[in-house]
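Q: No sequence on hand, only this structure:
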């Protein structure tokens, strides 16, 4: 039989019983081990699933607890806030809102050079000078100093304030300057000079606030003259050296007036023969600097400038601020507040050393004062009267005049006093219309506003000052700091929206202790808020308030609020939340941003 037949029939070889039992036991053992392993794996899996469920449950509980806690806290905070709000008066709510707005607009970089800001350079001590008060003044007690300040209504703030001095001679001013002042019938210092000049002589940074016509120009020019004189006598200035100090002004007219005063005092010193000639430079737009090339070719001591032209001269290296240590800003609130702040920072970047900084104005609201305090070094604040208050030597007359009757009534008002008279209007076209009307009526009148050429502006100022013209019709450009002799009457044809502008405009009369009249036209076109500011200003100055103005009600009184002045513009008839000056600044800022976004804003 063939062996393959067995394979085809499914034959299996014989295995002994003992071997079969042993193989079966091994197989059973393997199955048992696998089953145990599977049971362990299953048990571990179940345990992990249970732990995951427990963790998820705990997470859900924590989340629910947290949400419930936050909700309760929010409800408690809301309830507490509601209780606090309910307990607050309308005045407190308004005050908090004002503080929030003030804090928002106060977050500005301090005035310092780019180098100082970048390197974190800070100065902690004021500049030292060689000037000292006479020993008999130094020996006075602090009570005696306080008595003098109280006598002249001088308010001061700051550390280690230099003493007030009541006589120019005691300030150690050179005799030629004393004689020049006497020739102008200036025999004793005004209150701002009594405290301001000694503080500036001592090298202190200064914030000077005093009403219009109070002698602020002399208060900041004299210290610069003395500083320049001392530097020149130590070592004469050569070509390309200087200046020692710079005076910044917001308008060309004010810069020209200040320059003429400085030049006159410099000439008075040199004329004596015992003092060197100090060179001063007028740096404003609209004039050719070539005409003053001979000054630039000598040592330069004093620069009087407007910001734009000064930046141009510094950028072109016509002179440098390497030795400059005196910076004064006249009408400083305008310089810092309305569009000039970036220019001032730019000018600061050209300084390479610490300088003495002085800020002067008739209107210096709290916002600007706070900002200045941060930017100056141990400053002395000298305040004669409330910042933004009207000159008490000006009689303020407010008339209700319909718009169509203004021109005719203007002629009547011009009969009140002898010329010269200034007429102010906020609108450039109206300025031209008023001048044309007066000329047609046979009145010698000139006009000045920002759209006039520099030659036209200079002619208007010169002819009016000389008496060749009886009336000057002007926009706000002539209201800031300009000094005209013997102005008895100012007529405000259109009431400015900002009360600060009104204070500056009426301040063109009643200067240097003289009295004057300011007649203001108002009507239905004048905003109630402006009328309210005007009403409180008249009340503060003990002036007559006409019935139509007295009837203007203050909404803050109806709401139980306090009558606090606006910290932005100093107006007494409104708060910061509805300040026209702040609104105007915000409009300009938005317009500037739109111009930048659309590629506008040409030079």
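A: Received the coordinates, thanks. Owing to the predicted nature of the structure, the values given are computational and were not obtained by experimental measurement.
Q: CA atoms for contacts and neighbours, from now on please.
A: OK.
Q: those strands in the stretch 401-550 of the chain, which residues are they?
A: Applying DSSP state E, counting those that start in this stretch to the stretch 401-550 of the chain gives strands spanning 421-424, 445-448, 471-474, 489-492, 516-522.
Q: what comes up buried for the last one?
A: Of all the residues in strand 516-522, those buried under the rule 16 or more other CA atoms under 10 Å are 516, 517, 518, 519, 520, 521, 522.
Q: show me the contacts for the first one.
A: Applying CA atoms under 8 Å, 6 or more residues apart in numbering, one finds that residue 516 lies in contact with 393, 394, 395, 487, 488, 489, 490, 509, 510.
Q: Output the residues you listed as CSV; include the columns neighbour count and distance to residue 294.
A: Listed next are these as CSV, based on neighbours: other CA atoms under 10 Å; distance: CA to CA, whole Å:
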residue, neighbour count, distance to residue 294
393, 18, 43
394, 24, 43
395, 22, 47
487, 22, 36
488, 23, 40
489, 27, 41
490, 29, 40
509, 30, 37
510, 25, 39
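Q: Use this one as the comparison:
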């Protein structure tokens, strides 16, 4: 086929040319012209929309709840934002109201609220009991029974007669079924040999704490005994244990490995040694009167326990101990508390406050049965009383005077002496009375400095503090008691319960921060009904709060208050309201939130925790 014929056939087969009409209104199929660029954009938009709808359908097909969950999450997020905004506004409103209320409260009210919080925290401590009893929930409902009974004619007296006798000696008792007070040792059914021995030592009639405390202890009742220093508390808790031990020995003699019947726990070695010597003297007198021999073990640090091997050979009736060594002996099973039924803590408040609480709890865990528990001290603050009430079984509180009050037989003299003049003035004060004299300072270095100064001035003086060896401490006490030395310079270690005969004068070179320590220190004189003088140095270094405690203590005891102490004002008085003493230390010049004793305990606990965290070496 020729090329011209082919071109002609292509033209014939070509589509006919479109026919355009100029009248748009009559043409409904008219499509306006769209530029190429715009058409491309429209196609891209349609394609994108198609892909999105496909994804949405696929997601709905696979999990219809996803979209709903995302919607719900969005709703919750918005609700949360609205709530957070609302809570923030509410918190701001609460803060504004609190600020208004705080502004309306007095400083005294704020302090009282803070005190209540601290007391609640203290009260949350678990009671003193053995681990076995706490774990099994063992609770004793009735006190121990003993064979002792008061004479019939005393029991026949009316409660009114008993109340008059207690009032005469300013004895306050709390508790149920309180045994009657007894005014004579003979009526307490004490053996004649002991009565004669006590009379030879000048003990002929019971002191107030003995008058009521001995019948309570003889009856087997748990007891909290509070009385000023030098009032005869040691006899009140030792004599019942001695009689109980003698009775047990008479029933069935003890052999090696048996015992003890009871334990007396003391906070310091000096006090433990003094109590041990008293018990030894009384048990010896009892044995000489024909009664069974009662064996007593002294268990404290600084001594060789093998020297008392003869006591272990015969069986132990009584243990007088300090917490650390007693805990060690129990852990080594040198003896057990399987049949121990008498537990006494002397200076009980100090036992707990000096950081011994954990050791005391550990010691309690060795008891296997119910025991009679007695707590004695001159200063027993409300906090310790409440704590003890939880740990004892139907306890009886015997209180002679206010807990923490000073001995009224001591003349308290407070003098303002500048720090640099104290050493020189000390020599003048020593001229007030003949020796022996005790000088107290809480600073160990100051104790040594005072002793050295006095020795240079020709004064026969010894010193005692916690950093000295046991031999040095025992020598100092023996030399001072026998009169070989005229003056003893001591830290607080000698202020707790130690009994020195015929001390007429106590000088407090540095006023302690805690008023309790002051009460114990001045209590080394004016003992057993005798009078004494306590001279205290204060100056600008003495904390104002301590001065305020001292001021109130002098006022309570009817002592002369020097002008510079009168000028110390109590900030609580300006705020109005009643002024109450601190329940932790018994100080009358501050509340619990400002208590130096509580602050010291917290610092000690933090140091202990830090030491434990560092492995005990720091």
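A: Thanks, I have the structure now. Quick caveat: nothing in here was measured; it's all calculated off a predicted structure.
Q: helix, strand or coil for residue 345 of structure 2?
A: Following DSSP: H, G, I helix; E, B strand; the rest coil, we place residue 345 of structure 2 in the strand state.
Q: so who does the counterpart of it in structure 1 touch?
A: Counting by TM-score structural alignment, residue 345 of structure 2 lines up with residue 329 in structure 1. Counting by CA under 8 Å, 6+ apart, residue 329 of structure 1 touches 247, 248, 249, 335, 358, 359, 360.
Q: sorry, back to before: please name whichever of the strands of the stretch 401-550 of structure 1 is nearest to residue 322 of structure 1.
A: Counting by CA to CA, residue 322 of structure 1 lies closest to strand 445-448 out of the strands of the stretch 401-550 of structure 1; the figure is 37.1 Å.
Q: which bit of structure 2 covers that closest one?
A: The aligned range for strand 445-448 of structure 1 is 461-464, by TM-score structural alignment.
Q: quick one, helices of the stretch 201-350 of structure 1?
A: Secondary structure of the stretch 201-350 of structure 1 (DSSP state H, counting those that start in this stretch): helices at 216-234, 252-271, 293-296, 307-315, 332-337, 341-348.
Q: got the angle between the second one and helix 216-234?
A: Compare the direction of helix 252-271 of structure 1 with that of helix 216-234 by axes from the mean of the first three to the mean of the last three CA atoms, to 10 degrees and you get 40 degrees.
Q: Structure 2: which residue goes with residue 94 of structure 1?
A: By TM-score structural alignment, residue 94 of structure 1 lines up with residue 111.
Q: just checking, next helix/strand downstream of whichever helix or strand its match is part of?
A: Residue 111 of structure 2 belongs to helix 107-123 when assigned by DSSP states H and E. Going down the chain from helix 107-123 of structure 2, the next helix or strand is helix 131-136, by DSSP H and E.
Q: so what does the helix or strand just after that next one touch, helix or strand wise?
A: With elements assigned by DSSP H and E, the helix or strand that comes after helix 131-136 of structure 2 is helix 152-155. Helix 152-155 of structure 2 is packed against no helix or strand, with contacts defined by 3 or more CA pairs under 8 Å, 6 or more residues apart in numbering; DSSP states H and E.
Q: mean per-residue distance, helix 152-155 of structure 2 to structure 1?
A: Mean deviation of helix 152-155 of structure 2 relative to structure 1 after superposition (mean CA distance after the TM-score superposition for structure 1): 1.3 Å.
Q: What lies in contact with stretch 440-460 of structure 1?
A: Around stretch 440-460 of structure 1, the neighbours that count as contacts under CA under 8 Å, 6+ apart are 253, 286-287, 428, 431-432, 435, 438-439, 464, 469-478.
Q: so where is stretch 49-57 of structure 2 in structure 1?
A: Using TM-score structural alignment, stretch 49-57 of structure 2 pairs with nothing in structure 1.
Q: What of stretch 365-374 of structure 2?
A: Mapping stretch 365-374 of structure 2 onto structure 1 (TM-score structural alignment) gives residues 349-358.
Q: in stretch 440-449 of structure 1, what's buried?
A: 443, 445, 446, 447, 448, 449.
Q: elements contacting the helix holding residue 111 of structure 2?
A: In terms of contacts (3+ CA pairs under 8 Å, 6+ apart), helix 107-123 of structure 2 is packed against helix 382-391.
Q: After superposing, tell me the mean distance of the helix or strand just after the helix it packs on to structure 1.
A: Downstream of helix 382-391 of structure 2, the first helix or strand assigned by DSSP H and E is strand 396-400. Its matched residues in structure 1 lie on average 0.8 Å from strand 396-400 of structure 2 after superposition (mean CA distance after the TM-score superposition for structure 1).
Q: Strand 396-400 of structure 2 maps to which residues in structure 1?
A: Under TM-score structural alignment, the match for strand 396-400 of structure 2 is residues 380-384.
Q: again, but for stretch 149-163 of structure 2
A: So stretch 149-163 of structure 2 sits over residues 132-146 in structure 1, by TM-score structural alignment.
Q: Give me the distance between the two termini of that stretch.
A: One end of stretch 132-146 of structure 1 to the other measures 19 Å (CA to CA, to the nearest Å).
Q: What lies in contact with that stretch?
A: 163, 164, 165, 170, 171, 172, 198, 202.
Q: Counterpart of the first one over in structure 2?
A: Think residue 163 of structure 1. Mapped onto structure 2 by TM-score structural alignment, residue 163 of structure 1 lines up with residue 180.
Q: Please name the residues that touch its match.
A: 150, 154, 155, 162, 212, 215.
Q: Tabulate those (a markdown table), appending neighbour count and distance to residue 11 of structure 2.
A: Listed next are these as a markdown table, based on neighbours: other CA under 10 Å; distance: CA to CA, whole Å:
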| residue | neighbour count | distance to residue 11 of structure 2 |
| --- | --- | --- |
| 150 | 17 | 150 |
| 154 | 14 | 153 |
| 155 | 14 | 150 |
| 162 | 16 | 148 |
| 212 | 28 | 144 |
| 215 | 22 | 145 |
